[in-house]
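J.: All I have is the shape, not the residue letters:
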């Protein structure tokens, strides 16, 4: 096979359990590898970081000539916008979420996260077989983000359906007509946005201690989101607030069960847990790829990325780049100098990272004492269809006896 089919092979579901040999092939063929569909694939750490910090590289899909007409005129989440509009909306969204305006909100969630983790584990007590995804890794971050935003937990089945469609519409797929997928995603996003705005409107003038209340009751008109902006921001926070954390926790459990020596080490050295989570973000990241669009012709190592073309940054490949990380294919929970790309880089660095870290550390810290005798029912497990947000769809483990 030739290098111009790498993106097609990476996104092929058959390679979901282990795309890392393909990332190695990408780095050896790179740093820039043109694909058969005209896109460019980049998998080397330093080039990825440089492009994520380059103002000539856009996150806005409307800068791509082939942008789907299904999404024309739609309000985009700030994740898909460029500065200065990105910075404006991101700043307004962060005011009730974290520092400097709400410095204690996330840290104050530690007790609730620990309590939810304990409740979930109690519900699993005595069971011989457990699905780590459905029984633990999914309900934990969903419960947390619902409390944080002010979304009724009982509405989870409703917004899970919307979330699945929206996430599928954001996946990276080569040589595919995305018109129908984009239309479905936009419809789901609009329905979910209306649902969240309705919840926020119920708190107008009657605020509670949640983010929707803070956003709808912002007293300064200059700092107030429009209803359209509120809808997109709330959708982004709800989805991003749980989807990637599910993968982080599930990938973490899978990695540790495959490496009983490291599992035992973390059981003996619990102080290593924060650095172990950072290593998981490098070694098995929840987000594998991001698409960008050059606003002008950009030269990378002698190859021109044409303006308006699709550039796919393989973050997970950068995390395994031997030119940046010593023995990158080895999971080392005590690794130092670990500036991974698990939360991206540049202006779009994930601002929910502190919450995800707390959730992952709490979840894995609580699970590790119970995993010593656990075995995987299926390895590799079934994976989610999505190639960009890669993680097990189910992760069944069993205890002896």
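T.: Yes, it's here. Quantities reported herein were computed from a predicted structural model and do not represent experimental measurements.

J.: C-alpha from now on. contacts and neighbour counts both.
T.: Will do.

J.: Near residue 397, how many other residues are there?
T.: Residues near residue 397, counting by other Cα atoms under 10 Å, number 20.

J.: Surely it touches residue 129?
T.: Yes. Using Cα atoms under 8 Å, residue 397 is in contact with residue 129, at 5.7 Å.

J.: Comparison target, given below:
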């Protein structure tokens, strides 16, 4: 079996439920060249080195053929392509955009933004689980953890944070799906995927433009209003930059968290001893440790497909990646690298060290991590506290098509009922992260 065929198997849907044995095979050769001239990196130390190497660019405009294709697309459509979001840029452009976003999202300028949202997060989760109670009128109830819980929760949160009407969800979800599909490496070549992504982001940008126009200049306390205000020492984002980055945050702010919560519930039901510990609620910090281990063991983002390119020849793991090469970093394989993590295929929230690549690393470390952590901690804790005797209907469940953004499409669970909520407000301290 060649390493290239191993990668092709990873992309094949038949292995979506358990790609980890194939990741183990892939790691035998840390850096692999594919037929299209791109490279795949799968071991922990090599991925970390590249995430911190300034010679690895996130700006695909540095790849000549992709830049030429983007110009051709602009000429064909007669409109300029949307500017790249901050995760698709390099310093200093990246640093400026990220600072402006952070100013309206978290510390040091908004240190209470996330913590002040905790009661609201708890309220949303409580209401969603309360809704399960109406399903058990004639014996065991059946709920879909994805459609009934893990999807509506982060969507409601990100809409609140951005100032997007929750009722618009059917409108923006189709556009969000298009962004996710554009990153699927099983569909088309790199240039085609870049085209589809640019179109999907532009469609979302137009949605935000209409939304802002309908406000008639009225602003609130949401992140989008903060970007429009442009306070601070730096010049504000251009209108086009605001639309591109708002589109990114809308997609990333719920798609990955849906998978993290669903992967988490699936993993806990497969490990009932951990589920019972979480249900008892007598171990402070357990929820935080569970989420960190989930980010290592079953991360929502499995790999960053051709999202980087080399600005110079880079030697990694004994292989030289030539200048101008697209690079895929297989984060999920790196987080289960036995050369870095002891007994990596065991789910163990009591690990002494919880390092992982679940949120990436380097300057592009996940912007939404401070929100995703408490969202998932609250969601899994309340599911454990309140669901009576939950059990899986099917294992493995059906998975989403994407191999990179991996999670169940449905997670059917039977329950014997719902316990009443034992809190009338969020009992959670400020967003927890293990030391």
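T.: Received, thanks. In this text the structure is predicted, and so the values were computed from the model without any measurement.

J.: so what number do they get for TM-score?
T.: Comparison of the two superposed chains (TM-score structural alignment, normalised by the length of the first structure) gives a TM-score of 0.95, and 399 aligned residues with a Cα RMSD of 1.9 Å.

J.: first to last residue in stretch 78-97 of the first structure, what's the distance?
T.: Stretch 78-97 of the first structure has an end-to-end distance of 15 Å (Cα to Cα, to the nearest Å).

J.: whereabouts in the second structure does that stretch align?
T.: Alignment of stretch 78-97 of the first structure against the second structure: residues 86-105, by TM-score structural alignment.

J.: any chance you could map the helices in the stretch 101-250 of the first structure?
T.: Using DSSP state H, counting those that start in this stretch, the helices of the stretch 101-250 of the first structure run over 110-124, 132, 139-149, 156-169, 179-201, 211-216, 227-240, 243-258.

J.: Relative to the second structure, what is the average displacement of the fifth one?
T.: In this case it means helix 179-201 of the first structure. When the second structure is overlaid, helix 179-201 of the first structure sits 2.7 Å from its aligned residues on average, using mean Cα distance after the TM-score superposition for the first structure.

J.: Buried by neighbour count: which residues of that helix qualify?
T.: Neighbour-count burial for helix 179-201 of the first structure flags 181-197, 199-201 (criterion: 16 or more other Cα atoms under 10 Å).

J.: and what of the last one?
T.: Of the residues in helix 243-258 of the first structure, those with enough neighbours to count as buried (16+ other Cα under 10 Å) are 243-257.

J.: In the second structure, what stretch matches that helix?
T.: Counting by TM-score structural alignment, helix 243-258 of the first structure corresponds to residues 255-270.

J.: ok, and what's touching the matching stretch?
T.: Stretch 255-270 of the second structure is contacted by residues 145-146, 150-151, 154, 274-275, 291, 294-295, 298-301, 372, 375-376, 379-380, 390-392, 405-408, 411 when judged by Cα atoms under 8 Å, 6 or more residues apart in numbering.

J.: which residue is nearest the middle of the first structure?
T.: Closest residue to the average C-alpha location of the first structure: residue 244 at 3.5 Å, with Cα atoms, centre = their mean.

J.: Among the contacts of stretch 255-270 of the second structure, which are located in helices?
T.: Members of those lying in helices (criterion: DSSP state H): 154, 274-275, 291, 294-295, 372, 375-376, 379-380.

J.: Taking the residues you listed, tell me the two that lie furthest apart.
T.: Pairwise distances among those were taken by Cα to Cα; the largest, 23.9 Å, belongs to 154 and 274.

J.: residues in contact with stretch 205-220 of the second structure?
T.: Contact partners of stretch 205-220 of the second structure, identified using Cα under 8 Å, 6+ apart, comprise 163-164, 172, 225, 243-244, 246-247.

J.: wait, which of the ones in helices among the contacts of stretch 255-270 of the second structure is closest to residue 42 of the second structure?
T.: Once Cα to Cα is applied, the member of those that ends up nearest residue 42 of the second structure is residue 295, at 16.4 Å.

J.: now for the closest one: what does it line up with in the first structure?
T.: Residue 295 of the second structure maps onto residue 281 in the first structure, by TM-score structural alignment.

J.: wait, its match sits on residue 338?
T.: No. Residue 281 of the first structure lies out of contact with residue 338 (Cα under 8 Å); the separation is 9.6 Å.
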